[in-house]
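Asks: sequence and predicted model, in that order:
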Amino acid sequence: MVTYTVHEPPDPGSDRADRGVELEFVKDGFSWLTAICPPIGFLANGLWLFTLAYFVGAAALGWVLSTLKLGPQMTGVVFLIINIYLGFEISTLKRWMLEQTGWQALGVVTGKSIAECERRFFESWLPTQPIIAGEAAGQSGSSVPPVPVRRGSRFWPFGTRR
């Protein structure tokens, strides 16, 4: 079973279909990619600021460990421990970053896959959302504009992910 937290952007659309498209599902659990190479794991999750912080912190820690005259084996063990810790905490960092940018947590959902988690969440969430008049009359297919393709990262400073 996998667990996802569901987050909504700070300025959600008025239509429940638009709001549903904008939701972000953040998987809770260990990230092998982040444990093996944290900068790539951070970039894969759109956390470019943490990528820069990792490089600065790794350089500073490497300098401190060399100043303390620790051997390369001990330095490797220290970085291994840090990378494993980051593998466990990547989802927490992503949720924290979403919260800092104004996103709201809507809930937690579990299932066997992302598809099942999305289905379970929307089955309980959609009935509580308001229906727009055109959607209630059965005209939602003709008046709804196409959904834009999402590219990039919502944390990237050069544009939004919409």
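Replies: Cool, the structure landed.
Asks: contacts and neighbour counts: CA atoms only from here.
Replies: Fine.
Asks: what's the single longest helix in this structure?
Replies: helix 72-100 (DSSP state H).
Asks: show me the contacts for Val77.
Replies: By Cα atoms under 8 Å, 6 or more residues apart in numbering, the contact set of Val77 is empty.
Asks: check it against this one:
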Amino acid sequence: MPVYTVHAPVSNGADLVATDKFAFVRDGFHFWAAVAGLIWLAWHRLWLALIGWILLLSAVNAGLAWSGVGSRTTLAVNVVLALLLGFEAASLRRWTLSRRKWRMLDVVVADDEETAERRFFDRWTKRNRVVGNSHSVERGGPPPTRNVPGQPFSKPPPIPQGGIIGLFPEPGASR
């Protein structure tokens, strides 16, 4: 079963609000990266990797041509390099995302990207719901205690002028 890593952009503190910008990168072999590497790298906007790939292919092909290697060997080396790009395509995407200051949020195992999104967001909303719905109330200070000198809450409230309404009209009086 494929493994996906989930990445979120980090920009101005609004990174986790824009969930539509999350990137799900599948680990494993990418067929189109191996078959059409230049187009795949440009499609995913991996510009530094694209420049590096062009330089690598140019250097390898120039080195093979300079050394007088046959066309079959050159083709075999290019096929091996294409397979290497197919296997390392996900790593290049993760590297580019981390270089752009994206952070990895989670790792999800799923059959396809849609299922990975569903599993990730189910877990993510449960985790955020527990953290966000803690019903703690700020009381503003410590609980009142008696006989603490210098603190206004340590004194009992003053007795009203007209007496006390209730069962005991005078404080401290006998019943």
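Replies: Sure, I can see it. Quick caveat, the model's predicted, so the values are computed rather than measured.
Asks: mean shift between the longest helix of the first structure and the second structure?
Replies: Aligned to the second structure and superposed, helix 72-100 of the first structure gives a mean residue distance of 0.6 Å (mean Cα distance after the TM-score superposition for the first structure).
Asks: buried ones in that helix?
Replies: Of the residues in helix 72-100 of the first structure, 83-84, 86-91, 93-95, 97-99 count as buried by neighbour count, 16 or more other Cα atoms under 10 Å.
Asks: closest one of those residues to Leu61 of the first structure?
Replies: Nearest to Leu61 of the first structure out of the buried residues of helix 72-100 of the first structure is Asn83 (Cα to Cα; 13.0 Å).
Asks: surely the closest one is in contact with Thr34?
Replies: Yes - proximity of Asn83 of the first structure to Thr34 meets the contact threshold set by Cα atoms under 8 Å, at 7.1 Å.
Asks: could you pull out the helices for the first structure?
Replies: 16-22, 32-36, 38-44, 48-67, 72-100, 114-125, 133-136, 140-143.
Asks: just so I know, which of the ones you listed lies nearest Pro10 of the first structure?
Replies: Counting by Cα to Cα, Pro10 of the first structure lies closest to helix 72-100 out of these; the figure is 9.4 Å.
Asks: who wins for proximity to Thr5 of the first structure among the helices of the first structure?
Replies: Comparing the helices of the first structure by Cα to Cα, helix 72-100 comes nearest, at 8.3 Å.
Asks: state the distance from the spatially most central residue of the second structure to Thr74 of the second structure.
Replies: Closest residue to the average C-alpha location of the second structure: Leu105 at 2.7 Å, with Cα atoms, centre = their mean. Using Cα to Cα, to the nearest Å, we find Leu105 of the second structure at a distance of 41 Å from Thr74 of the second structure.
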